[in-house]
Structures are given as C-alpha cells and as structure tokens.
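Trainee: need coordinates for the below:
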Amino acid sequence: MTDLSSTLFDLVVVGGGINGAGIARDAAGRGLKVLLVEREDLAQHTSSASTKLIHGGLRYLENFEFSLVRKALAERETLLNAAPHITWPLRFVMPHDDAIRSRWLVRAGLFFYDHLARRDRLPASEMLDLSKHPAGSALQAQWQHAFEYSDAWVDDARLVVLNCVDAAERGATVLTRTACTRALRGEDGWQIGLRDDAGIETTLHARALINATGPWVASFLRDTGQRPRHRVRLVRGSHIVVPRLFAHDKAYLFQNPDRRIVFAIPYERDFTLIGTTETTHATEASAVHISAEETDYLCATASRFFREPVTPEQVRWSFSGLRPLLDDEHAALSRNTRDYLLELDGEDAPLLSVFGGKITTYRKLAEEAVGRIQNLLGHHAPDWTARAPLPGGDMADADFARFRNSLSQQHRSMPEALIDRLAHAYGTRCRHILGGAAGSAALGEEILPGLFEREVDYLIAHEWARTATDILWRRSKLGLHLQANATQLLDAWLEARALNPRS
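Mentor: Next comes the predicted model:
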C-alpha cells in the first residue's frame, strides 16, 4: 500500500460500487482531493449483479413515483451519450395479459413513459400484432398482442470501472482489496484506518467521509459510532443465463399473475439473461447465491411465455446480489421505492451516507452528494458530469456503429469477434490494446481463446484487475464462452507471471 499517512484528503469514499465510483469521479473532476477505498474488487457485489438495464422503471408508475421515473428517464439519455460502447438502446416486447393489467392502463403508462422526460435517441412505444411480428415466433400462440417500448442496456461492472478510471485520471486515488478498519471523527476531520490484503495498515486523515457501502451502509455507520436515521431493506435479486432462446435483438418483459415482472434479454451473443427475483434477505452477506426456488420461479415464468420450456438443467450461469432498498415501510417489495436518500451528519467533519438508489440514477446521486459535501468544505465548483463522456466514450456523435466499422477497417486481419468485443468493452481506448497490431499474433500470447496477453496487461495496469475472476467475470464475461477450468488456467498463468500476488 502506498504511504498516505501524510496526505490530507478532502474526501474519502468507502465503497467501490457504482455509487462510490460515481461520487469519486464527480468529486475529483471538481478539484477535490479524493480517495476511494474498496475492501474487495470494484463492482464485486451489487453493482455487477443487476439486470444490466438503464431504464426509467415502467412499473414504478403504478406506485406514482413520477419524480423517480422522470429522473431515471433523463439519465437514460445522458448515459447513452456518455458511454455508447457499454450502453445501447434496447426495445422491449411486453406480451399483453388483460387479466393482469388492462390495455388502456398499459397504454396510459407507456404514454407517460414516452413523455415524462426528453427523448432524443429512443423511439416511442407502439402496439404489436405478435402473429405478424418476429418477436411473436418465440412465444406461445396464446400471446397475440404486445406493447413495445424503449429502454437501454448497460454493462454494469464496466460502468463502475470506467467511473473509477476517470476518477483516477482526474487525480483521485483508488485502492482496491483495502478495508476501512476504523473511522474516528475529530474536531477538524476524520482519522481513518486502512488495511490491505497483505495485512499492511496505515492511518490517514480526511476532511469528509462518504459511506457508499450499499448493503453495509447501516453497519458502517454503527462502526463509526453513528446511529442510522434510516434503514435499508436487503433484497436478493437473482438471475439465470441460458442458451439463446430467440434469434432477434429485442428483449421481453413478462408480467406475472403475482404482479411481478421478469425480463428475458439477449446476452453475450449466445445467451439469454432471465431475471430478476425479489427475496428478502436477512443478513449483510458478502456472497449470496440463487436458491432452487428462485431458479424454478424464473424457469416457470419464462416457460409460461416461450414456446420451448426453460428448465433448470439449461442454466449455464447464475448470479445474485443484495439490493439495499431505502426502507419506506411498504409491506410489498414490489411497492418499495427504488429512489435514494442522502443522510448528512455533521458540518465540521461531515459524514454523508447513501441509502438506496439504482444504477440508472447513479450519476445524479453522485452530483447531488458532491454538491452537498463541497459546500460544507468551502469548495464551489460547478456540475460537469452530465456533459462529459466516460473513458472510451469519446466517439463522434456517440455513434458506436461508425466507430466499430472504422476499427474493423483499420484491423482487417483481426477476428471480427475480437474486434467487436474490444470495441464494446473499451471504446476508443481499445487502441491502447490493439495499437498498430496487424494481426492477433501481435497481441502477445493467447492465454485463453480470445484473451491475449496485451489485454490482460492493460487490465492489470489500468483497471485494478488482479485475479482471473476479475478478468473473466467482471471486466468481461469471457468466462461464459470458455471451458469450465478457464478461471483456474488464467490464475495459474497470472501466478507464473507473478501478476497475481495472492495466488
């Protein structure tokens, strides 16, 4: 660990999920001296276990959360422009079941969804005749009508990493595999203890502290001697990934008789992602896993709509995460708000804690959080993130297709699948990996099919990757496409290269 004991930080952010990463980026860009500390890898928990959507939250309209939906819809456009390589428009097909929601109610909801916020890049909703539309071919014959509307897709884990990359390039210090072991408030700031994964400890000082620990927000407050004024409701959301169920590029939204919804989304070219469940979780566990009951629920929902049944035996991968919903005391999880609340404590040594939130509104949350903190620190810099691309997103007119085609022309000897993956993952920064390479042989050793030495070196040097799991399941989803022992093979390679000090 770098010796930081003599450094006075304006702001220490604890938590390397999407909210912490967004706050660190925003604050660094305003000229504050920032440290972000994460006890494990970036996006290791909640922020890599989402349904991968940037969306307004169509069903939140039923709870009359118009303000949240408007805010999320506006952010949808902002993120599409800021990161066209890891976000892209997606059309959703919602088969209509009049027994659950009447046609007029769905039409009214979609009208509001289309018009609550400015919509420049996404087409409006429409009715579909499934007997004539390609989306109907994968569904059972009983589903005759559907509504189609727009939202967007995001690579959630990469969104976190790119925010941290930008934060670091603007002067922030980012420490992963480093735990915050204590935080003591003094008259003029905070004394903060850190311990890295090698057991090395250090103490540093900060003028302000931000608690962006997600599911652990309340326990972190208690550890610092504070009494939380709000609570989070821990909800386990689980997803399954199965071989591709349909050939087109649209997603489905399925309405269940229990009034919950499940998405079926094209995923990683060869697969379909199905989720999510909502199950109350009692403990702040670091690792959570899908239950057999959740798998059965998702398979049964998909089978209710698709012509071909979906069974647990088809599941190639599953993932689960704890969503820390701001507890608004609604009995039904489906009616619990997905909005966030910022709890600010103290002025001389401020502590700001983040309760709730969703990935779509992370940038707005960060903007609000930093605005409140900087005022207490006597710092006054304007908002800036709404107009700034994320690393790799600086392509003309946010036109990914044009950028991708240009890249392919420049590297004609490269496999198209490799060019496509690198373009989506790194955007314009894939040139740091490709350089002037005429063919894939120039990228160094092919460690695993489609994974070359130069990319691994880049991930370690610039994106805090340390282990095979970091590389194959968070910085990418290559693990889905490789043999079962790929993680072990890559860890062995890293150990041999002395790139994985914890092997």
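
Trainee: drop to CA atoms for contacts and neighbour counts, all remaining ones
Mentor: Noted.

Trainee: and residue 294, what element?
Mentor: Applying DSSP states H and E as the criterion places residue 294 in helix 292-305.

Trainee: second chain to compare with the first, below:
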Amino acid sequence: MTQGSRYDLLVVGGGINGAGIARDAAGRGLSVLLCEQHDLAAHTSSCSTKLIHGGLRYLEYREFGLVRKALQERETLLRAAPHIMWPLRFVMPHMPDLRPAWLIRAGLFLYDHLARRELLPGSRGIDMRRHPAGAPLVESIKRGFVYSDGWVDDARLVVLNALDAQEHGATILTRTKLIGAVRAGGEWHAQLQQEDGSVLDVRAGAIANAAGPWVGELLHGPLGRGAHHSVRLVKGSHIVVPKLFDHDHAYIFQNPDKRIIFAIPYEHDFTLIGTTDIEYHGDPAEVSITPDEIQYLCDSINRYFRRQIAPRDVSWTYSGVRPLLEDENADNPSAVTRDYRLELDAPAGEAPLLSVFGGKITTFRKLAEEAVDELTRALQKNAPAWTAARAPLPGGDIVGANFKRFLAQFQQQYSWLPAALAHRYARAYGTRAPKVIGTARSLDDLGQTFTPGLYEAELRYLRDVEWARSSKDVLWRRSKLGLHVEAGTLERVAGEIDAWFAREPASQHA
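Mentor: Predicted coordinates for the structure are as follows:
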C-alpha cells in the first residue's frame, strides 16, 4: 500500500469481530483495510473459554433470542473450520440444593430445540455411578445430564478470518494504530501509526469500529464522535492445571453464587477452568488474574472433584476484558447480556461509521454479516452475503468435515512426522499443513528446533503467512506450545524465538 491509498472500508480492530467483518466485506468485493494496534487476537479474542455455544445459562436470564442465534451459528461454524472447532459433550452434575432436576431438564429440552441440529446429539440424563464422567467427582454426586456444544481455538479463529480476508483482497496491518480520522468530501481521511512511528495517510468510504474494549475510547478520541450505546468492561479469568480427568467430556458446574464454572480438557495434558465475572475499570491491555480469583476457581472445582487443587497447582493463567453491551438493568456482571448492537452513524452526504458494541465469539459471523449488510447499504453497493453458505475458513476445506479421516490421510502422507506433531499440524493448519512443512522430508529438514515440536519451518510460515512477530505470538496465540515447554526453560526458548524474529524480519503484508 502507499500513502493516500483509498479503500471502501477501513476496519479498526483485529479481534474476532474486526477480522470477521474484514473477511465478510472482502468476500463481497469491497476493498478493505484492517488495522490492529497490537497482534491479531492479542486481547479479548484469545482469552475466552474457547467455546462455540448457545449459552445454556443465558436461558435463566430469558435471553432466548441470543441463545437461538448462537445455537444456529454452532453448526455453521463447525462446518467452516473442523480443524480448529469440534463438537464437545458437557456433563452437568445435579446438585439438588441449587436447581431442581425438572428445571434443568426443561432448560436442556429448550436448548435442544431452539435451533435445528444436524451434527450435534441432544441432551440426556446419566447415572454418575456408571458413566465415566462420574469417576473423578465426589461420591455424593449420583446423577447428572449431558448435552452438546462446541470447542474452538479462539486465537486461530481470528487469524484464519484475517487470512481469508487477505486472500479475498483485504490488506491486514498489525501493530498499526488509528490515531486520527476526519470526514471530508464524502469519505474518511485517516492517519495510521505503525510500530516504527511512521504515519500512513489513507482514505476510506466507511469505517467499522470493532475495537472491542476500546470501542468507546476510539469514538471519543481519534474519531471524535459520540454514541448512543456503551460497553461495560467485565474481566474473565481462567486457570490451567494438570489434567483432572482422562475422558473427553467437559464439565459445567453450578456454584452456590449462581455462577457457572467450566472444566474442559485442554492441550492433552491439562484442564482449563473458568471463568470469573468481575467489573473492570483499568486498561484492557493490562488485565491480569488476582490471587482471589485463583482461589475462587480452585474452591469452585474442589466442590466437585475428588482430587483437590490449590493455587500452587496452577500451570498458567490468562485474563481478558469482555466489552459487554451496557445493561442498566443488570447489577450482576454475570447477568449482563452477551448480545450485541451495531450503531451506524451516517449523516446525509457523509461517510458512514459503524461501531460494534458487545458480542460473543459464537455470534461473530452473524454480527459481521449484519455489519456489512448495513455498510453496503450505506455505501450503496449491491453485494450479497456469502459466509452462511459452505464457506470454509483457510484449512477447513476438509472433505465431509471429517477431521478423523483427514488426520489419518495426513499421517500416512507424512509418515516421518511423530504422531503428536502430525496431530498438532493437522489441528492447527488443516489442509494448509503441507504449506508449513514445505519440501521437508525429515525432521532435520524442518530446520532449527526451538523446543520439542517447534521447528524453524513453522516459525517461517507463521511469520510470512500469519503475521507472527514475537515469541508471545507463537507460543501463546498461534499455538499453546508455551504450556508444553520444559519447566525452567520458557524464558530461554522465548528469547531464542525473539532473536530469530530479529534476525529474520518479515516484510509487512500489503
């Protein structure tokens, strides 16, 4: 790109909503520029509970429209990226003192039937004394329920949306911040500051403000606008501990304070536990878990599992700030709606500005579709929606969405890869995995080893194709290999990766 380049749409924000909007718009033929002040999915969109779900607990708050919309999206998304998303069965132990069984059965019946299901089985009651999921739990739990939702690698979902946007013609600029924008002559004149301090001047027919926790700050600052809606910042924190069970089901636990806590199989060797809901007033980029949150999550789990955990058992933590749509009627952060609002500012003869308030990862595709519908109308462009049909994300064009069969074929094709590495490549990159491997015919051909399972060939791919620029991008967002680095060596491994990026800098995508 060059100074003064013009685009139909400038998208500000490289989280799931911004990447989704960029993909949808580029696929409709609009010229699109996306800028993100940090890395893709650097904040909220890599800090979720990593579920594609309708939100069973939102039925309790009578959010029927939101739950139905999210349930409708589950199978669309599962078909679009079966390598990074897959069905997951959830076990809900019955605690008679918290909710009666009839109420849970009624909620699950509604959850099963609010939207059509083709891939996911329905719910049922189980005897915990006979079901494998009962074995790790305290003896007093005799019965429970099982239902379906989905799992997603959230950070990779963002990257794949950005990659698909680029392959449809969009320009993606990471580590590039919008510092000013004014309307003039029926278009936006915007200034973008890059990591080296240089400023790009660009023009755009419209702007989509998808800055997540910074949506209001962006409006009142660089964009100089007001808004009818606002967001409420709620911190969600998670802990990761060595695995507490060996089966492939997840758990959803009801706490006495009416909060819901998940315990999910994670990265083969771990259990992911979360989340908390706490009002947050600080810088979204500086959010972190507190000792009280860690203890709360440990206590919540210890209510149910035979094996007790303590803060000393925690292998890793992460926290994110969710920009929830402000709800004056909800005092409890857990009750704040997870729905979204799109606010279009389009005075006659002026360039449109669309701002995104709220949302959840499961509904990102629908949000993006609705956002681009509004923008194309404002821009007077005839560009029909396309992502609801069979529109796989990069690597997701797996025949019949059958990952198991694809994995077997991939392992046969690259029989020299260790099974664990072949599985990780197939999961992370799907049908694009051969591009990571390139012409390699042995592990030695993959280049320098940074930590077991991470080779130079993959770093090169992540740099050249997926905008990775640092060890954090690689170890904690594009993968979760940081969890598997040998104890005491993480700092050294990260330093070697950062040194490699310094020696082998990438040219900016354009």
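
Trainee: can you list contacts of the helix holding residue 294 of structure 1?
Mentor: 139-140, 143, 238-240, 254, 256, 262, 264, 274-277, 309-312 (Cα atoms under 8 Å, 6 or more residues apart in numbering).

Trainee: by contact count, what packs against the following helix or strand past it?
Mentor: Downstream of helix 292-305 of structure 1, the first helix or strand assigned by DSSP H and E is strand 317-326. If you count contacts as 3 or more Cα pairs under 8 Å, 6 or more residues apart in numbering; DSSP states H and E, strand 317-326 of structure 1 packs onto strand 232-243, strand 351-356.

Trainee: how much does strand 317-326 of structure 1 stray from structure 2?
Mentor: Strand 317-326 of structure 1, aligned to structure 2 and superposed, deviates on average by 0.3 Å (mean Cα distance after the TM-score superposition for structure 1).

Trainee: angle of that strand against helix 292-305?
Mentor: Computed by axes from the mean of the first three to the mean of the last three Cα atoms, to 10 degrees, the angle separating strand 317-326 of structure 1 from helix 292-305 equals 100 degrees.

Trainee: which stretch of structure 2 lines up against strand 317-326 of structure 1?
Mentor: Aligned by TM-score structural alignment, strand 317-326 of structure 1 falls on residues 316-325 of structure 2.

Trainee: list the buried residues for the matching stretch?
Mentor: Residues of stretch 316-325 of structure 2 classed as buried by neighbour count (16 or more other Cα atoms under 10 Å): 317-325.

Trainee: can you redo those as JSON lines with distance to residue 18 of structure 2?
Mentor: Shown next, in JSON lines, are these (distance: Cα to Cα, whole Å):
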{"residue": "317", "distance to residue 18 of structure 2": "25"}
{"residue": "318", "distance to residue 18 of structure 2": "22"}
{"residue": "319", "distance to residue 18 of structure 2": "20"}
{"residue": "320", "distance to residue 18 of structure 2": "17"}
{"residue": "321", "distance to residue 18 of structure 2": "16"}
{"residue": "322", "distance to residue 18 of structure 2": "15"}
{"residue": "323", "distance to residue 18 of structure 2": "14"}
{"residue": "324", "distance to residue 18 of structure 2": "16"}
{"residue": "325", "distance to residue 18 of structure 2": "17"}
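
Trainee: relative to residue 463 of structure 2, which of those residues is nearest.
Mentor: Proximity of these to residue 463 of structure 2 (Cα to Cα) peaks at residue 318, which lies at 24.0 Å.

Trainee: look up how far residue 27 of structure 2 lies from the closest one.
Mentor: 33 Å (Cα to Cα, to the nearest Å).

Trainee: swap in residue 207 of structure 2?
Mentor: 17 Å.

Trainee: who's more crowded, these two?
Mentor: Higher neighbour count among residue 207 of structure 2 and residue 27: residue 207, with 28 against 23, using other Cα atoms under 10 Å.

Trainee: roughly how far does the counterpart of the more buried one in structure 1 sit from residue 99 of structure 1?
Mentor: Aligned counterpart of residue 207 of structure 2 in structure 1: residue 209 (TM-score structural alignment). Look at residue 209 of structure 1 and residue 99 of structure 1: by Cα to Cα, they are 50 Å apart.

Trainee: quick revisit: now the helix holding residue 294 of structure 1 on structure 2. Mean distance?
Mentor: Mean deviation for helix 292-305 of structure 1: 0.4 Å (mean Cα distance after the TM-score superposition for structure 1).

Trainee: what stretch of structure 2 does that helix fall on?
Mentor: Using TM-score structural alignment, helix 292-305 of structure 1 pairs with 291-304 in structure 2.

Trainee: and the equivalent of residue 111 of structure 2 over in structure 1, what does it touch?
Mentor: Counting by TM-score structural alignment, residue 111 of structure 2 lines up with residue 113 in structure 1. By Cα under 8 Å, 6+ apart, residue 113 of structure 1 lies in contact with 56, 58, 69.

Trainee: what about residue 224 of structure 1, how many residues nearby?
Mentor: 14.

Trainee: what helix or strand is the closest residue to it other than its chain neighbours located in?
Mentor: Of all residues not flanking residue 224 of structure 1 in the chain, residue 183 sits nearest, at 5.6 Å (Cα to Cα, 6 or more residues apart in numbering). Applying DSSP H and E as the criterion places residue 183 of structure 1 in strand 178-186.

Trainee: which residue of structure 2 sits farthest from its center?
Mentor: Distance from the C-alpha centroid of structure 2, by Cα atoms, centre = their mean, peaks at residue 185 (37.3 Å).

Trainee: for burial, what's the neighbour tally of the aligned residue in structure 2 for residue 359 of structure 1?
Mentor: Using TM-score structural alignment, the partner of residue 359 of structure 1 in structure 2 is residue 361. Neighbour count of residue 361 of structure 2, defined by other Cα under 10 Å: 24.
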